[in-house]
Structure formats: structure tokens, C-alpha cells
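**Q** coords please:
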Amino acid sequence: MSTFSIRDLEHLSGIKAHTIRIWEQRYELIKPKRTETNIRYYDDRDLKLILNVALLKENGVKISKIAEMTEGEMQREVLKLTERNLHHPEQIHALTISMVDLDEERFEKIISTNILKLGFEKTMMNVIYPFLSKIGILWQTGAINPAQEHFISNLVRQKLIVAIDGQYSVASDKAKKYVLFLPEGELHELSLLFADYIIKSRKNKTIFLGQSLPFIDLEAVYDVHQPDYLLAVLTTVPGPREVQAYVDRLSKHFPDSTILLTGYQVIGQDLETPENVEIFTRLEQLITFVEENSFTLA
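**A** Next up, the predicted model:
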């Protein structure tokens, strides 16, 4: 079972720690546990409760009325809201609860409903990516455990692969060619998979090389395919001390291609970007770039 501080509850729910303490005292809405050294902490059940409270309150239910609800009544009201309300914060709250519960059925229902209403790409941009960003921070700070993070990441990965398979078509000989890869040691591939979807859905060619690609193998693929673009996501590697050298190496070894980079290790860093290197800080920039540089019959 995971344990949470009151600050973790604040970050997950958006409710200020001061407000949570007031609710504890006034309504006995949530009761913290204490360690042997008298430090307050909360468990999975407390987290689900505060997420449900936050969702109901955001939809106009008064806290006094929420405090009178049983746990079952609260859950039923939340389910009604998430099934009819496609506002993004509500969906992200619901996904967070499904993550805490390791509830695949609920996750599937939320995502399928959003895809039906919004389409796959908007669901990724407006619901799944903000949610993944949120849990990524919580995982790094220890607020959620690796099993919960892996559970959600693998479900999202499955959705991406199905969506990519659905984009298969014979591209024109004039279509742009992209090689997509992660540097050696890099394993976080969800953003790369979504980039593959974006590029293919605009009728371009992709060569998807995936995780942890040694540089020598990238050179071999490049020699065969001579792509227009190389796209990489640098989330954890190379580190701050090595990233400039890696960017320069890409530029030097592949001078006839445009190098497209994104990820934590390049965004907001004081890097010198060679002429054939572009850094994207947001997914929307990648989408715009791909659309502006795609071949069209018009």
C-alpha cells in the first residue's frame, strides 16, 4: 500500500493542504494515520477519497453535502460525472483513481469514452499527456509506486500501438522520411510512439527504432535509408554534462538531415543548437512542423 503526505494529496487533487486540514477538523472527512514518530500520513483509500471530494466540489456539490455521503454514494456520484462530463480535469481525476486502484476496466472505459467523443489525438493531447506528466512527477517524488506507474504506462502504450497500426498506408514516393529513436540507455518511449502516430497520420514514412539505440546502429540505418529527419526524445539520457556533445555528434554525423529533439534533457537547457537541429518544447510544435513539411497532392 502506498503512503502519502498531505502535500502529495494537494498535488494530486489540487486542494490546498490548509483546506484539507480544515475539512479534517470540521467534517471529519478524512483521518490521517500517524507513524510511530507521530508523523501524519495518508493511504490509498484517503487519496481516492480526496480525489472524489475534489471532483464533486469542482462540479458544484457543497462540501457539507459531500461530508454526509457514504463512500459508496460518493463513488456513484463521481462515476455519473465522469461518464457525462468530458472536461479534462474531471477525466484526469478519474484516471488517477483508476491508477491508484490498478483498475484496468475503469481506465479502458474512460479512455474509450474520450476517444469516441474527442478522437484519439485530442484525447492524447488533452487528457493522457497531462495525466502522464502529473504521475511522472509523483513517481519521481515517491508519491506513487513503480507498479502503479508501470500499470498506466503499459496501458497507454497498448493504445498507442493500436492507433499506430490503424494508420498503415502506402506512402507516396515524395513523402518525407523520419527515423525515430531513443538514445542508448533511454527507455521512456511513450512520447516517441505518439510522435510515430502523428507523423504516420500525416502520410509520412517512419522507421521506428525504439528504445536504447546504440549510435553505431543509428549510423547503419541512416546509411541505408537516408532520412529527411531524425527524431529523438531525451528524457533521462544523455545527462546534463553529456547532452551538448550528443547533440553536436548528431549534427556532425548526419549533416544532410534535420535533427528533431525534445525531452527533459534538451528543453530549457542552455544548449547551442547547430543549424540542422531543432528543439521542440511542446507536442503542438511537432504537429505544426510535420504538417508544414508533409507532402500533399494539392
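**Q** drop to CA atoms for contacts and neighbour counts, all remaining ones
**A** Will do.
**Q** what sits up against stretch 129-136?
**A** Stretch 129-136 has contacts (CA atoms under 8 Å, 6 or more residues apart in numbering) with 12, 92, 95-96, 144, 149.
**Q** where do the helices sit along the stretch 101-250 of the chain?
**A** Secondary structure of the stretch 101-250 of the chain (DSSP state H, counting those that start in this stretch): helices at 104-118, 120-123, 129-140, 146-165, 190-201, 215-225, 243-253.
**Q** Distance of the residue nearest the centre of the chain relative to Gln244?
**A** The centre of the chain sits closest to Leu132, judged by CA atoms, centre = their mean, with a distance of 2.9 Å. Separation of Leu132 from Gln244 (CA to CA, to the nearest Å): 27 Å.
**Q** now swap in Leu12 and tell me
**A** For Leu12, the distance to Gln244 - CA to CA - is 34 Å.
**Q** For Arg7, find the nearest of the helices of the stretch 101-250 of the chain.
**A** helix 129-140 (10.9 Å; CA to CA).
**Q** so that closest one versus helix 146-165, what angle?
**A** Counting by axes from the mean of the first three to the mean of the last three CA atoms, to 10 degrees, helix 129-140 lies at 150 degrees to helix 146-165.
**Q** Could you also give me the structure for this second sequence? I'd like to compare it with the first:
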Amino acid sequence: MPVITELARPAQPLGQALQGDLFPIREVSRLTGINPVTLRAWERRYGLIQPTRTESGHRLYSMHDVETVREILGWIDRGVAVSKVGKILAKTRAAREAPQAMPGDSESGDYLPWQGQLKRAVGGFDETHLERLYGQIFSSYSLSVVFQDILMPFWRQLAQHQEPYGHTSEWLFFDQFLRSRISQRLLLQRGSQPRPVLLAALAGQCRELELLVAALMLGSAEMEVRVLALGQPFDELTLVCEKIKPQALVLFSNHAPAPELPRRLNRLALTLECPLMLAGDVAELAQDSLSASPVGCLGNDGRLMMQRLRQFLSGTLDT
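**A** Predicted structure coming up:
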């Protein structure tokens, strides 16, 4: 393998780096906050990362490897054991690579320049520039790519306060910007449907923006998705559904399921007059434990959630 001379200079910020750039383990540790010992353990024990090697045996990590480390950390923060992360990553990537992209959608590496521009706009608290970028991204990609591959990965990096992406104030600025824009889009989706789909978060298991993005992915002009406020009591969902009479109730979470969750969901399903479904990361993690239940799992992939919701409501999707 040829010697990579770029390693003699400081690594570029992720938003500005080229697709072919490679980083030594110390730089990956600085960018992600994960120490080198842990990075090596994730490689040896679980095969979660596969860096390339120099002729002398030193590890070199690609941009894809750095993003994988961030994904792993995200799953661990949501309560998933590291030994189970590999299977989840493989399943999630298989869903993302399914042939459902719109014309103009590109490979994930092409999204990095957009994230670099977002970093500059957010770092300068420049709402005018951010608004322009937001419009350009929407005009170039499908809805699922816009949020799943461009906006939300950058939002999560800001939320983790990881180098080189900045500080709490930048995250708050970007979070507020996205919440206001998505809320506007959800209002535009409201039609004359007498029975919406209700979307509620499992208590303490997602942020408001994640819930709003899920509503945007699930809804359309033909299907209104009404979002219940964060903090909605689980024990009062039956009462809410009795009053609103929705087509379905979808519960959302981005955390690992608690051991008692399948039992609670089955009990809730028995009290409802509408179908009960689960969406978000929890739907992937709890799918096996709910396989014999009436609860439908929509998954965590924006490209598939709406399709599965429609299939479930039409009776063509198995629980």
C-alpha cells in the first residue's frame, strides 16, 4: 500500500474532507470521543469496523469508518449492547440500500459537502444561508434522503457535541430551525380526512425533532399524521384514541426496548379499537419479541415506514 502523505498534516473537518481521505486511529479517537483501545476492541471482537492497514500495520480509517463509529456510539447511547450492534447495522444498511431512491439521489459520500455547508451556516448562526441550503437540498433529493442521510446525521453530530461540529448553542439553533420547518410541512399535509393516524413517543425515548421527522415520513396529502405532545402518558392513550378515533396509533422510540415493553404493548392493543404499530429504532429491536402479537412493526427507515403503514392498514402486511 502506498504511503499517504496527507497524514502528516492535521485531518480536515468531516464536512470538508474528501471521500478518499484516511485518518490514523488517534484522529478518529479525537473526532468521535472513543479511545483507541475501544476502537480496536470493536474491530477484533465484533468486526464492527474494518480499517485498512499500512505496510507497517498501522490502522487507517475512512470517512465511512468514522461515520460507522458515530452510528455505533448512537446505538450504545440508546441502550443497545455493543455485541448486538453489528446485526442492527447490517439490517439498517440493507434497508437503506434497497432500490427505492428517486432520480437524482446519490451515494452517501456525496452528502458530505452538504453537511460541510450546513456546518458553516450553523456555525455562523446564519439563518438566511441555512434557509437557502435547506431549499437546495430539498430540490435535489427525496424526502427520506434529505432527513435520513443529510440533515439528521448532522443534527446528531451536533447533539453529541463532537469535534469538529461545535457546541450546544449551534445544536439549539439548528434544532429550532428544523422543528419550525417540519411543523410547517406537517400543517400543509393536513387535509379533510376524518380519521388521522396518531403518532406518540414512548416517554423519554426520543427528542421532539425525531418525532416530527417520523410524522413527516409517515404522512402524505392522503394520510394525515397527528403528533401527540412529548410526555403523553402511556396509560391515557386508550382514552385519547376513544376521543379522536384514529385510523391507527403509532408509538415511536429510538431507544432499546425495556423488557416489559412487549407485554405493555399487547395489553394496550387489546384496549384499542384501531391498529397499534411501533416505529423508530425500537421497532427494529423489538420485532422478534412482537412477532406473535397484533402489534405491527414499521421499522426505522424513512423509505419503508410509509409503505408499511399503508400495507398494514390495508391488511396486506403481516404483524
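**Q** Got a TM-score for the pair?
**A** TM-score for the superposed chains, counting by TM-score structural alignment, normalised by the length of the first structure: 0.59, backed by 222 aligned residues with a CA RMSD of 3.9 Å.
**Q** rewinding a little: take the contacts of stretch 129-136 of the first structure and keep only those in strands.
**A** Applying DSSP state E to the contacts of stretch 129-136 of the first structure, no entry is found in strands.
**Q** Can you find the partner of Arg308 of the second structure in the first structure?
**A** In the first structure, the residue paired with Arg308 of the second structure according to TM-score structural alignment is Phe289.
**Q** Can you name the residues that contact Thr238 of the second structure?
**A** Contacts for Thr238 of the second structure (CA under 8 Å, 6+ apart) come out as 268, 271-272.
**Q** What residue in the first structure is paired with it?
**A** Superposed on the first structure with TM-score structural alignment, Thr238 of the second structure falls opposite Glu219.
**Q** and what of Val227 of the second structure?
**A** Val227 of the second structure maps onto Phe208 in the first structure, with residues paired by TM-score structural alignment.
**Q** what about the counterpart of Ile110 of the first structure in the second structure, how many neighbours?
**A** Applying TM-score structural alignment, one finds that Ile110 of the first structure aligns to Leu133 in the second structure. Using other CA atoms under 10 Å, Leu133 of the second structure has 17 other residues around it.
**Q** Am I right that Leu133 of the second structure is in contact with Arg120?
**A** No: the pair formed by Leu133 of the second structure and Arg120 falls short of the contact definition of CA atoms under 8 Å, at 10.7 Å.
**Q** neighbouring contacts of stretch 109-118 of the second structure?
**A** With contacts defined as CA under 8 Å, 6+ apart, stretch 109-118 of the second structure is touched by 14-16, 19, 130, 133, 137, 149-151, 154.
**Q** re the thing from before, how about the match of Val227 of the second structure, nearest residue that isn't a chain neighbour?
**A** Leu180 (4.9 Å; CA to CA, 6 or more residues apart in numbering).
**Q** what's near enough to touch the one you found?
**A** Leu180 of the first structure touches 192, 196, 206-210, 230-232, counting by CA under 8 Å, 6+ apart.
**Q** Include distance to Val156 of the first structure when you put these into JSON lines, please.
**A** Shown next, in JSON lines, are the contacts of Leu180 of the first structure (distance: CA to CA, whole Å):
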{"residue": "Leu192", "distance to Val156 of the first structure": "12"}
{"residue": "Asp196", "distance to Val156 of the first structure": "14"}
{"residue": "Thr206", "distance to Val156 of the first structure": "20"}
{"residue": "Ile207", "distance to Val156 of the first structure": "21"}
{"residue": "Phe208", "distance to Val156 of the first structure": "18"}
{"residue": "Leu209", "distance to Val156 of the first structure": "19"}
{"residue": "Gly210", "distance to Val156 of the first structure": "16"}
{"residue": "Leu230", "distance to Val156 of the first structure": "24"}
{"residue": "Leu231", "distance to Val156 of the first structure": "21"}
{"residue": "Ala232", "distance to Val156 of the first structure": "19"}
